[in-house]
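J.: output the structure for:
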Amino acid sequence: MSSIHHHAPDLLRIATAGSVDDGKSTLVGRLLYDTKSVLADQIDAVTKASVDRGLEGPDLSLLVDGLRAEREQGITIDVAYRYFATPARSFVLADTPGHVQYTRNTVSGASTAQLVILLVDARNGVVSQTRRHAAVMALLGVPQLVLAVNKIDLVEDAASVYAEISAEFAELTRSLGWSAEQVISIPVSALNGDNVATRSENTSFYDGPTLIEHLETVPNLTDRKQVGLRFPVQYVIRPRTPEFPDYRGYAGQIAAGRVSVGDEVVILPSGTRTTVSQIDTADGQLATAHTGRSVTILLSDDVDASRGDLIASAVDAPEPVQQFSATVCWLAEKALRPGARLLLKHGTKTTQAIVGSLEVLFDEQNLSLVDAPDTVELNQIGRIAIQTAEPIAADDYQVNRESGSFLLIDPQGGNTLGAGLVGDALENLHLTAAPELV
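T.: Next comes the predicted model:
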């Protein structure tokens, strides 16, 4: 096995989410500070800026809200990726904004996360944005959740407040399909560091792990189902030089699975079968390459393949489709209506698409489904029917995240309008608590 495969379990991909002013930037800054993942001069600069503002100690949110425009508005406006490590594990953290209009960033940041830290302000408890984020995490198939009940130092009778918030969140996540083992609540004060890296004496009612202890020891879960090779062709390399007169390589990044020299593969959507003859990289040839590796694949036969095609394992290749149902999180101000003509981007393939019927709308506040809505509005989630001009080789999202997701794009402006999941992700949510469904 390659070294990449050996070390992969030591890296945990996490994301943060929550409402505005719940303290996400402070919590992320605290994680970076307590794991000594920031330079001394950065700490000095933050401390000086904090003192200039009249604060007694460093405002750790300044470690992550680095853009002047963000600080002036007092909000974080994009997904920022942070890297930190402890002796036990390395982490990549997607820090997403809290404003409801930036749900698209939450979707982006959480789509590859193995664990999401969802913050609530202890003074406010579970709010509508908490329920929205939890619903999005459930649809995206995030395998593990941490509810960080922040600002626990600012409430009276913290034990009762924490117990009430934890119970309400447990009921919510159970309704959305998580088991009790997948969800944990931790009372924290990101500002003071309570239960982030060190156990707090101020929360004697809590006997669980600190946040960092939990992050270090939580199982490193990958996709629930392992699939064979999924390799979207990004471009075809044909040097046409005397040294390589017949070279034809297919370059891209392995979206799922692994590939080895000698493997039988199928080119989709054409269905042509062949075998892998060579795997090239910038560092030389490989016998085997795994998910996430950028490679150039050479095939034994002269096949007709180009950008947008998918090279897949012949054993479990997806069936190309042109008509299918999909769950969509709508991210545009202008509502989605039946008959909309859009562009659909799946992997490296972009094709024209028409939206058919709007089948159901998910009410994440009441955990219920509304049949046949007229529109899907900004930040709403619904199941729709789609027809594409060309076939796409997509897996059901529940089978594989990477090969089961797509984007809907405005053909005029090129803006992303929606994030889609192939198949009915809504059916996997446990919505029995909704009286509308009875």
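J.: C-alpha from now on. contacts and neighbour counts both.
T.: Will do.
J.: with adjacent residues omitted, what lies nearest to residue 415?
T.: residue 409 (5.6 Å; Cα to Cα, 6 or more residues apart in numbering).
J.: roughly how far does the one you found sit from residue 353?
T.: Distance, residue 409 to residue 353, by Cα to Cα, to the nearest Å: 10 Å.
J.: ditto for residue 58
T.: Between residue 58 and residue 353 the computed distance is 51 Å (Cα to Cα).
J.: looking at the two, which is more packed in?
T.: residue 353 (23 against 18; other Cα atoms under 10 Å).
J.: any idea which element the more buried one lies in?
T.: If you go by DSSP states H and E, residue 353 is part of strand 349-363.
J.: so what sits against both of residue 409 and residue 353?
T.: Common contact partners of residue 409 and residue 353 (Cα atoms under 8 Å, 6 or more residues apart in numbering): 342, 343, 344.
J.: check whether residue 154 really touches residue 124, as I assumed.
T.: No: contact between residue 154 and residue 124 fails when scored by Cα atoms under 8 Å: they sit 11.0 Å apart.
J.: and this one, please, so the two structures can be compared:
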Amino acid sequence: MAPLLRLATAGSVDDGKSTLVGRLLYDTKSVLADQLDAVERASVDKGLSTPDLSLLVDGLRSEREQGITIDVAYRYFATPKRSFVLADTPGHVQYTRNTVTGASTAQLAVLLVDARKGVVAQTRRHAAVLALLGVPRLVLAVNKTDLIDYDQAAFSVIAKEFTAHAVWLGYPENAVLAVPVSALHGDNVATRSPNMPWYAGPTLLEHLETVPIAPDPHDAAFRFPVQYVIRPRTASHPDYRGYAGQIAAGTVRPGDEVVVLPSGLRSTVDRIDTPRGPLDEACAGTSVTLLLTDDLDVARGDLLASATAAPAVTDECRATLCWLSAKPLTQGTRVLVKHGTRTVQALVRELRSRFDEQTLSTVAAPESLGRNEIGSATLRLSEPLPLDDYGDSPRTGSFLVIDPADGDTLAAGLVGERFAAPGT
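T.: Have a look, this model is predicted:
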């Protein structure tokens, strides 16, 4: 089976992201014949001499931007070298929160800019969110180069500015690549462009096919949020007690010692059950039922973790918040925190800083956080939670902030200060 790369696309409105995604699908022959026929007919009706590849994806996007749905759209395509899952996020600034969703599992992100406009505010905002989420590699696709006569100097200015921005955000320079493309004509998307002989780097697809893939979190310390306790109490299973859920990080085997958090009780894994039978080993992303050698008080919301590398259990944490709500966050706000399968009440005890992704600076002790702003806060929790630093374990180092009044999601939270105020 070809290796899998998870990537996300982001960019401002009208930078040509629909056309680029459509071009990737078209050039990798990932479009069904009837879809392509429909696009060709629609293009003729619009008076175009070539297929408008943006129509392959714009149907869903137009619905999303009209408010019908604002979900991230996932596209699937493949080449002989690699399979791809592409999270296509909308470009409007009010939907920046969807970049958080699309990038949360991405191993690489493609940011688009219009070659005529260069790096704009939304580009810097998206780059900051991607750095915040720990997406390890960035590609800047400088699109519409045909509209600047494939000018090398203009491309170089944009590439230099963006690379400097990404390096400040913490990216190694070799983790950032700028590619000049014209999605409309296919220049440097899947095939090398004769219009830009001055560009010696890979095409976008060549880079996607060959870039090293960050390993899945199988080697991290074991983490297992308990979703459901299985106790059938039948004649054939009178004493069965299993804990069902999905492994968030690491690997588990029968005989491994685990600790139940937040209680601190310890036991040993006796068996790993699945619908297809027991396993000798299970790793991150696998849904299983774990049986322990001891009959402990374990409930939904508890976390089973490696006894030798357990997370800290705390009722207070510093976290970075990507604020998603139109309702601003202020000190003293009462919220709910959903961490794994447990939800607890919390108080925003302190707003420590706000990150300005445009000036690459932090403002200490802001009065509030508004929609799409990123900041650091101290949360007081009503019950202790087992929290990892987001950099060590993204699944158990992240949480949702929820409005207790109506259940709306207010923020994505990452344990630790990703962009701290100076001197902290």
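J.: sorry, back to before: what about the strand holding residue 353 of the first structure, how far off from the second structure?
T.: Its matched residues in the second structure lie on average 0.7 Å from strand 349-363 of the first structure after superposition (mean Cα distance after the TM-score superposition for the first structure).
J.: quick one: contacts for the residue nearest to residue 415 of the first structure?
T.: Residues in contact with residue 409 of the first structure (Cα under 8 Å, 6+ apart) are 342, 343, 344, 345, 415, 416, 417, 418.
J.: distance check, it against residue 6 of the first structure.
T.: With Cα to Cα as the criterion, residue 409 of the first structure and residue 6 of the first structure are 38 Å apart.
J.: can you pull out the helices in the first structure?
T.: Using DSSP state H, the helices of the first structure run over residues 3-7, 24-34, 40-52, 68-73, 103-110, 128-140, 158-175, 211-217.
J.: any chance of those in TSV, plus mean neighbour count and distance to residue 396 of the first structure?
T.: TSV is the format used below for the helices of the first structure (neighbours: other Cα atoms under 10 Å; distance: least, Cα to Cα, whole Å):
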stretch	mean neighbour count	distance to residue 396 of the first structure
helix 3-7	10	25
helix 24-34	23	33
helix 40-52	14	45
helix 68-73	11	38
helix 103-110	23	18
helix 128-140	22	12
helix 158-175	17	22
helix 211-217	18	29
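J.: find the nearest non-adjacent residue to the aligned residue in the first structure for residue 222 of the second structure, please.
T.: Under the alignment (TM-score structural alignment), residue 222 of the second structure maps onto residue 229 of the first structure. Excluding its sequence neighbours, the residue lying closest to residue 229 of the first structure (Cα to Cα, 6+ apart) is residue 257, at 4.3 Å.
J.: okay, the aligned residue in the second structure for that neighbour and residue 262 of the second structure: tell me how far apart.
T.: In the second structure, the residue paired with residue 257 of the first structure is residue 250, using TM-score structural alignment. Distance, residue 250 of the second structure to residue 262 of the second structure, using Cα to Cα: 19 Å.
J.: the alignment partner in the first structure of residue 304 of the second structure: neighbour count?
T.: The alignment partner of residue 304 of the second structure in the first structure, by TM-score structural alignment, is residue 311. Counted with other Cα under 10 Å, the neighbours of residue 311 of the first structure add up to 26.
J.: among the shared contacts of residue 409 and residue 353 of the first structure, which one has the most neighbours?
T.: When neighbours are counted by other Cα under 10 Å, residue 344 leads these with 27 neighbours.
J.: not counting its neighbours along the chain, what's nearest the equivalent of that one over in the second structure?
T.: Alignment note: residue 344 of the first structure maps to residue 337 in the second structure; criterion TM-score structural alignment. Spatial nearest neighbour of residue 337 of the second structure, excluding adjacent residues (Cα to Cα, 6+ apart): residue 401 at 4.9 Å.
J.: wait, isn't that neighbour in contact with residue 338?
T.: Yes: at 6.5 Å, residue 401 of the second structure and residue 338 qualify as touching, with contact defined as Cα under 8 Å.
J.: so if I had to pick from those two, which one is more boxed in?
T.: Higher neighbour count among residue 401 of the second structure and residue 338: residue 401, with 24 against 20, using other Cα under 10 Å.
J.: now stretch 376-383 of the second structure: which residue numbers in the first structure?
T.: Residue span in the first structure matched to stretch 376-383 of the second structure, by TM-score structural alignment: 383-390.
J.: try stretch 110-126 of the second structure
T.: Counting by TM-score structural alignment, stretch 110-126 of the second structure corresponds to 117-133 in the first structure.
J.: which other residues reach that stretch?
T.: Contacting residues not belonging to stretch 117-133 of the first structure are listed as 14-19, 22-24, 100, 106, 145-152, 154-155, 161-162, 165, 168-169, 172, 364-365 [Cα under 8 Å, 6+ apart].
J.: between the two ends of that stretch, how far is it?
T.: Using Cα to Cα, one end of stretch 117-133 of the first structure lies 11 Å from the other.
J.: got it, and stretch 409-419 of the first structure?
T.: Stretch 409-419 of the first structure: ends 9 Å apart by Cα to Cα.
J.: then stretch 265-275 of the first structure?
T.: Start-to-end span of stretch 265-275 of the first structure (Cα to Cα) is 6 Å.
J.: check stretch 66-85 of the first structure too.
T.: Stretch 66-85 of the first structure has an end-to-end distance of 21 Å (criterion: Cα to Cα).
J.: can you give me the buried ones in it?
T.: 75, 76, 77, 78, 79, 80, 82, 84, 85 (16 or more other Cα atoms under 10 Å).
J.: the residue nearest to residue 229 of the first structure is in contact with residue 288, isn't it?
T.: No: the criterion here is Cα under 8 Å, and residue 257 of the first structure misses it with residue 288 at 10.8 Å.
J.: neighbour-wise, which of those two wins?
T.: Between residue 257 of the first structure and residue 288, counted using other Cα under 10 Å, the more crowded position is residue 257 (18 against 15).
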